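Trainee: Need a 3D model of the following:
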Amino acid sequence: MERFITLACLFIVFAIGFLNLLSKLKKIRKKVDFANEFIENLFQYVGSHGRDGEAYTWLIHRSSKMQSQMGSMGRLASFSPPYSRVRYENYEIIVNLLPSLRQSFVDRISVSDTLSDSYAATIHESILRYIGILDDNSESISEKIRNPFIWFTTGVSILFILPVQILSWFGIIGKSVLIFLTSSYIFRLIVGISSLIGFFSAIVGLVTGWDQFMALMKPIVSKII
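Mentor: The predicted structure follows:
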């Protein structure tokens, strides 16, 4: 019975870790699909020389979502529009350049073609860089999914985070505190050590039985204490 409980606990931890990694991979791929769809609509709008109102409406409607998902990848430290002496700091590319792109088509002067190409290229390149980061993250998680031990450490990490996460849900601690705690080196070290101890303890417990295992560990623990 004890071995069955141990095996069940191991399975639950492995399953939690595996499903968490799978969920992360699915979310990343969903973001990649959205980014590619955004680029497709951007090309459609630019290809119509600003005449495709439906494509522009789609872009504007989803521009805040795209900007939010891109985070720092969607901002320029500083930006000066072509043929302008004005310089903007921490410039949000998507939400600001889309209206500028539209205006360049509305103006319909010789310079506007250059402006529209410049704006479209800046938007496109920023999204491509963002997709590149997502692809890197996707590859990293895919590699982790192939490693069962990482399933276990991920599951342990989630169980460690859970009490703090619950406090965050109830507003007892802020989200920034949660992020700080879970991203700290000490937290990762504790999770790593706990994962190793928990994994090998469970394996030994399954092989020898908990009574024999505790009898084996008792003299070792007494020496340490």
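
Trainee: all contacts plus neighbour counts: C-alpha atoms, from now on.
Mentor: OK.

Trainee: residue ranges for the strands of this structure, please.
Mentor: 75-79, 88-92 (DSSP state E).

Trainee: For stretch 65-77, which outside residues touch it?
Mentor: Outside of stretch 65-77, the residues within contact range by C-alpha atoms under 8 Å, 6 or more residues apart in numbering are 31, 35, 89-95, 126-127, 129-130.

Trainee: Just the terminal-to-terminal distance for it.
Mentor: From its first residue to its last, stretch 65-77 covers 20 Å (C-alpha to C-alpha, to the nearest Å).

Trainee: Quick one, which of the strands of the chain gets closest to residue 184.
Mentor: Among the strands of the chain, strand 75-79 comes nearest to residue 184, with 26.1 Å by C-alpha to C-alpha.

Trainee: could you point out the longest helix in this protein?
Mentor: helix 2-47 (DSSP state H).

Trainee: Please pick the buried ones from the contacts of stretch 65-77.
Mentor: 31, 35, 91-95, 126-127, 130 (16 or more other C-alpha atoms under 10 Å).

Trainee: With distance to residue 45 as extra columns, can I get these in JSON lines?
Mentor: JSON lines is the format used below for the buried ones among the contacts of stretch 65-77 (distance: C-alpha to C-alpha, whole Å):
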{"residue": "31", "distance to residue 45": "21"}
{"residue": "35", "distance to residue 45": "15"}
{"residue": "91", "distance to residue 45": "22"}
{"residue": "92", "distance to residue 45": "20"}
{"residue": "93", "distance to residue 45": "17"}
{"residue": "94", "distance to residue 45": "14"}
{"residue": "95", "distance to residue 45": "16"}
{"residue": "126", "distance to residue 45": "17"}
{"residue": "127", "distance to residue 45": "16"}
{"residue": "130", "distance to residue 45": "21"}
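
Trainee: Which pair of these spans the longest distance?
Mentor: Top of the distance list for the buried ones among the contacts of stretch 65-77 (C-alpha to C-alpha): 31 and 91, 22.0 Å.

Trainee: Would you do the same for the sequence below? I want to compare the two.
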Amino acid sequence: MSNAIVFAVITGIGVYGLIMLLIKRRHYRFKYEFGIEFLNNLQKYWESSGKDWDTYSWLIHRSNKMQGEMGGHGVTHGYKPPYQNFIIKRYEIILNMIPELRKCLENDLLRTNPLASQYFNALQESLVRYIGSIEDMETDLKKELKNPIKWFRHGVRDIVALPAYLLGWLGVISDLTVKRIVSSLLFSAISGIFALVGFVSAILTIVIGWDKFLEIVTKIWP
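Mentor: Just a heads-up that it's a prediction; the model follows:
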């Protein structure tokens, strides 16, 4: 195997990793812009005192997507509804509090009640936390885009993940299972080892030549 082929393989994996990072950055940008749009419309609905039905309809229409995008940022555990004697273990903030906010704003007696402000503040704070988290991830991703070694690592990571993606595409395992596998610490460790071994091996092959490298490997693992 010539040095040119080894170099081409490294470059190809690196370029593939860079493309995946750019796609990921674009995905973060879409998530950020959608979060800002949702927050702005929530603010608009609040300022209308519940009279802007078009904005409310938009919020309800996009609430399922927003709840899914937010993940853990949109869920509170051990929530006790006002004036109730039970606790909800997993309370989805967007899906539940927007209709509750509407009920408060529609009711003249509740409109001036602190409960309406509590719902609005809880919704606003959860969205702001989510948007802040997306910004942090974008900042970290920008640093990775400046590091060619990170390109290679992400390229190897996606290549190692191909069997899981293929099983998900064929319907053998669910998309949620694929996501859990790829985001697990074990998978990160395995892909990191593959990337490190592959990168070091490629560099050694280029420096000392394929034949010499193969001789060294044969001595280590006869």
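
Trainee: Mind checking the TM-score on these two?
Mentor: Once superposed, the chains reach a TM-score of 0.88 (TM-score structural alignment, normalised by the length of structure 2), with 222 aligned residues with a C-alpha RMSD of 2.3 Å.

Trainee: Using the aligned residues only, give the average distance of the longest helix of structure 1 to structure 2.
Mentor: Mean deviation of helix 2-47 of structure 1 relative to structure 2 after superposition (mean C-alpha distance after the TM-score superposition for structure 1): 1.3 Å.

Trainee: Against which helices or strands is that helix packed?
Mentor: helix 53-70, helix 110-145, helix 148-169, helix 185-208 (3 or more C-alpha pairs under 8 Å, 6 or more residues apart in numbering; DSSP states H and E).

Trainee: got these as CSV, with distance to residue 24 of structure 1 columns?
Mentor: CSV is the format used below for the helices and strands packed on helix 2-47 of structure 1 (distance: least, C-alpha to C-alpha, whole Å):
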stretch, distance to residue 24 of structure 1
helix 53-70, 14
helix 110-145, 8
helix 148-169, 12
helix 185-208, 19
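
Trainee: Just give me how far stretch 70-79 of structure 1 sits from the chain centre.
Mentor: For stretch 70-79 of structure 1, the separation from the chain centroid amounts to 17 Å (computed by C-alpha atoms, centre = their mean, to the nearest Å).

Trainee: Could you check it and say which residues are buried?
Mentor: 70, 73-75.

Trainee: Now the terminal residues of it, how far apart.
Mentor: 17 Å.

Trainee: and if you look at stretch 140-152 of structure 2?
Mentor: Stretch 140-152 of structure 2 has an end-to-end distance of 16 Å (C-alpha to C-alpha).

Trainee: What are the contacting residues of it?
Mentor: 10, 13-18, 21-22, 25, 195, 199.

Trainee: mind running it again at 7 Å?
Mentor: Applying C-alpha atoms under 7 Å, 6 or more residues apart in numbering, the contact partners of stretch 140-152 of structure 2 are 13-15, 17-18, 21, 25.

Trainee: Redo those as CSV? Include neighbour count.
Mentor: As requested, the contacts of stretch 140-152 of structure 2 are arranged in CSV below (neighbours: other C-alpha atoms under 10 Å):
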residue, neighbour count
13, 20
14, 21
15, 17
17, 25
18, 24
21, 20
25, 18
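
Trainee: and those residues as a markdown table, adding distance to residue 108 of structure 2?
Mentor: Output for the contacts of stretch 140-152 of structure 2, formatted as a markdown table (distance: C-alpha to C-alpha, whole Å):
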| residue | distance to residue 108 of structure 2 |
| --- | --- |
| 13 | 62 |
| 14 | 61 |
| 15 | 60 |
| 17 | 56 |
| 18 | 56 |
| 21 | 51 |
| 25 | 45 |
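
Trainee: Of these, which is the nearest to residue 61 of structure 2?
Mentor: Residue 61 of structure 2 lies nearest to residue 25 out of the contacts of stretch 140-152 of structure 2, by C-alpha to C-alpha, at 25.9 Å.

Trainee: picking up where we left off before, tell me which two of the contacts of stretch 65-77 of structure 1 sit farthest apart.
Mentor: Distance extremes for the contacts of stretch 65-77 of structure 1: the farthest pair is 31 and 89 at 26.6 Å, using C-alpha to C-alpha.

Trainee: Who are the contact partners of the closest residue in space to residue 155 of structure 2 that isn't next to it in sequence?
Mentor: Closest residue to residue 155 of structure 2 apart from its sequence neighbours, by C-alpha to C-alpha, 6 or more residues apart in numbering: residue 17 at 3.7 Å. Contact partners of residue 17 of structure 2, counting by C-alpha under 7 Å, 6+ apart, are 151-152, 154-155.

Trainee: show me what contacts residue 101 of structure 2?
Mentor: 116, 119-120.

Trainee: mind redoing it with 10 Å?
Mentor: 45-46, 49-50, 110-111, 115-120, 123 (C-alpha atoms under 10 Å, 6 or more residues apart in numbering).
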